[in-house]
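**Q** model this:
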Amino acid sequence: MKISFPKSSSFLRFWMSQTASTMAYQMLVVAIGWQVYDLTQSAFMLGMVGLVQFVPQLLLTLIVGHVADQYDRRRIVLLCQWLKTAMAAILAIGSLTGTLTVEIIFICACLIGGARAFELPSMQALLPKLVEPSMLARAMASAAGGREFAIIIGPALGGLIYALGSDIVYMTGAALFLAAGFLVLIIRLPFHTQRREKPTLQSLLGGVNFIRSKKVVLGAISMDLFSVLLGGATALLPIYARDILQTGPWGLGLLRTAPAIGALAMSVYLAKRPLASRVGHVMFAAVAGFGLATIVFGISRWFPLSLLALIVLGAMDMVSVVIRQTLVQLETPDEMRGRVSAVNAIFIGASNQLGEFESGVTAAWFGTVPAVVIGGIGTLLVVVAWMRLFPDLFRRDALLHEQPRVTSAVPEKSRSIPSAAP
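**A** All right, here's what the predicted structure looks like:
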């Protein structure tokens, strides 16, 4: 498979930077998780690793969006990569000298989470400046393909290198973070004088208010939130691998990789054949497919069928992701993209984190298989409800609106105030 890139050297640097950073992060996740469990023998402490990375993103949501809209996004990403490089270096030195403790790991993980909180909205807001609006959907698919490639390769590579020593994993991650920062630094952008504003409650809430005013954007983000929240079953994969499909650790690895394989394959397809029409219908169909694949996985007792269901699930999710992210970027003025991307990022993080919590709670109440099936049915109900709540999203034909909004029409004195809905 070959990912089709828009013809832009700046986009290629963006893609390489994002892929390198994601791969480094995935490698560190493997090493940190293994070391924390090795030091504590506690599943609870493993869960705390994810929590200490998510909390900074939650607490900094409004601030990071404002920063991404007021300062050079390339420099923000560069500083984030430098901070992650420093944290990876500290972990490497601690591992090499035998002085690494759980407390140090948690502090480094928290700072890495804080860096990602600033990095992700800045990267998302940077992408639309690198390609023409008509090419944005293809660029989104290519960027998503790079992320999925890194998500597939990163953990496996981290696990292999860990056999040579945890310090080697951290040093490799530090080198990749450093390279990712350099690639972002050399991205070329048109000269633009950025007008900085003092942070006010109105400007900090600009992303939230803008999303509320744009029904298409609100519908796309919220449908993804609730579908993943209800339909996500990844937290229960260890139970399926051991008790239901009876495959063991090797089966769990394949089950965890399957959604990413489906997502990568779909991103390659969408990069070559970007969606041109009836995108609303396609998005709703993809979310419905996600729900149906979840139900099939829930009731399956045959490992190949379960694997296929997860591959389809990942592919359907990728269709929804590309359409949602493209619509969000095209519907948002450049001066608002950082704040809107920050809110979008917290929606995504909440759906993944809370989705795992929801799966665990419903599994405790009803059993593992009923919990997954109920989640899939809930996703289908969300699709039906959102057709009625957001008819404009369902009827949306093209990603790029027939009459593109002119961002310069936003009054200079009210750049932090969301424009009225069309």
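**Q** could you use CA atoms for every contact and neighbour count after this?
**A** Fine.
**Q** neighbours around the nearest residue to Gly248 once chain neighbours are set aside, how many?
**A** Distances taken as C-alpha to C-alpha, 6 or more residues apart in numbering put Arg242 closest to Gly248, at 5.3 Å, once the chain neighbours are dropped. For Arg242, the tally of surrounding residues (other C-alpha atoms under 10 Å) stands at 14.
**Q** ok, now Pro121?
**A** As a burial measure, Pro121 scores 28 neighbours (other C-alpha under 10 Å).
**Q** where along the stretch 101-250 of the chain do the helices fall?
**A** Residue ranges of the helices in the stretch 101-250 of the chain, as given by DSSP state H, counting those that start in this stretch, are 102-126, 136-162, 166-185, 201-204, 206-213, 215-231, 237-239, 249-272.
**Q** please give the structure of this sequence too, so both can be compared:
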Amino acid sequence: MSRFLLDISPLRQSRAFRYAYAARTATVLVTGMLMVAASIQLFEMTGSSIAVAGLNASMAIPMVLALMVGGVLSDRMDRRKLMLYSRSVYVFSVSLFLINALLPSPTIWLIYLAATIGGAAGGISVPAMMSATPALVGREHLAAAAALSGLSMQIGGVIGPSLAGLIIAGPGLIFCYVIVLAAVLTTPFFLKQLPALPPKGTQPQQPAIFHAFIEGFTYMAKQPLLRSLLLIDLTAVVLATPLALLPEWGTQVLQLGPEATGLLYSAPAVGATLMALSSGWTKTVKHPGRFIIAAVMLWGAAVFALSQWVWLPWSLLCLACMGAADTVSKILRMALVQKHTPDHLLGRMSSLWMTQSALGTAVGNMQMGVVSRWFNPTTAFFIGGGACFLLSSAFAWRNRSLKHIEN
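**A** Take a look at the predicted model:
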């Protein structure tokens, strides 16, 4: 059984990784709380779902831009310092949310400003954390570290929003912001315990940031394995991201209340958490590329299956399977990217991966929404899930670099 249980050896063997993991877990948990709190506050102030959508955009756009810069900086300067600087800025962002809530008349523009600053800070820190992982745990433990990171993200995705809702319904919105700020203040303390993490093998003459980013992109494009990992993930997120349709699916198709929609949103995180807890086998996979292809095929099949039966338990099962498949794919992809990228390019590879994930998910949600508007949600799931399954099957047939890569 130990082969299938979550491998916690990186936590046992690396004191530095324990501190980094604590910082990451705290950040993921409070980010979920913060988004729920800010969304509820905005909707109460405006009564507009478009205003809430604007909150997501005000975080996502600066995050994508900052990811490009953060990837380059992660390959040039001490990654510990970069994480410390960006987390300190994030503290300022959360403080703005709290200060605005304490005002006699909170303002909408201050919420958007705080979200913009927070998104940019996250875009700087994520590549630094990802590129620092091999130095913290060793390349032989990358799959285990990726599984632990995925677990913290999924648990945060389940607990954070639910906890925020309970706090706002009880002590209130301001108290929720206070809890978030208190948790965010702990992250610089954890990060200060890390050793210096300078990139290895840096070039003596470093190009400008834009040219350095292009250098990283060019390296990825010339490597068949890295290029394949990027493309197969885009296949899944662009064609078969169903999250934007869940409110419509819960209220209009299933004809249930908002509590059912909440369950639909939680189901992928539940499946992902269960898979992360049983991910010990991923470190012994001989041909990880084949498992990545199979996971993407399962993702597409799960979204396709949503269209086959209009019943809440079936929908929850399909979404949980999608979340589980996504976790397997992420664990193995992260380990391969970090293992097959030189240390002085890890920051840029991490930023490219996160950028395509953020933009691909946004495009995927949009295309699902458009197809649903033209037809209906059932047809959108049918087309998107089926197309994802077929294209990932083509990867299994044609892509040799991904199929034959060995761990």
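**Q** picking that back up, out of the helices of the stretch 101-250 of the first structure, which is closest to Ala385 of the first structure?
**A** helix 215-231 (9.5 Å; C-alpha to C-alpha).
**Q** that closest one aligns to what range in the second structure?
**A** Mapped onto the second structure using TM-score structural alignment, helix 215-231 of the first structure covers residues 224-240.
**Q** hmm, back to that, and the helices of the stretch 101-250 of the first structure as JSON lines, adding distance to Val372 of the first structure?
**A** Output for these, formatted as JSON lines (distance: least, C-alpha to C-alpha, whole Å):
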{"stretch": "helix 102-126", "distance to Val372 of the first structure": "29"}
{"stretch": "helix 136-162", "distance to Val372 of the first structure": "24"}
{"stretch": "helix 166-185", "distance to Val372 of the first structure": "35"}
{"stretch": "helix 201-204", "distance to Val372 of the first structure": "38"}
{"stretch": "helix 206-213", "distance to Val372 of the first structure": "30"}
{"stretch": "helix 215-231", "distance to Val372 of the first structure": "7"}
{"stretch": "helix 237-239", "distance to Val372 of the first structure": "10"}
{"stretch": "helix 249-272", "distance to Val372 of the first structure": "15"}
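**Q** and those helices: which comes nearest Ser17 of the first structure?
**A** Evaluated with C-alpha to C-alpha, the helices of the stretch 101-250 of the first structure place helix 166-185 nearest to Ser17 of the first structure, the distance being 4.1 Å.
**Q** quick check: the closest one compared with the second structure, mean distance?
**A** Average distance, helix 166-185 of the first structure versus aligned residues of the second structure after superposition (mean C-alpha distance after the TM-score superposition for the first structure): 1.5 Å.
**Q** how about Lys286 of the second structure, secondary structure?
**A** Classification of Lys286 of the second structure using DSSP: H, G, I helix; E, B strand; the rest coil returns coil.
**Q** quick one: what's aligned to it in the first structure?
**A** So Lys286 of the second structure corresponds to Ser277, using TM-score structural alignment.
**Q** and the alignment partner in the first structure of Ile155 of the second structure, how many neighbours?
**A** Here Ile155 of the second structure is matched to Phe149 in the first structure, going by TM-score structural alignment. Around Phe149 of the first structure there are 19 other residues, counting by other C-alpha under 10 Å.
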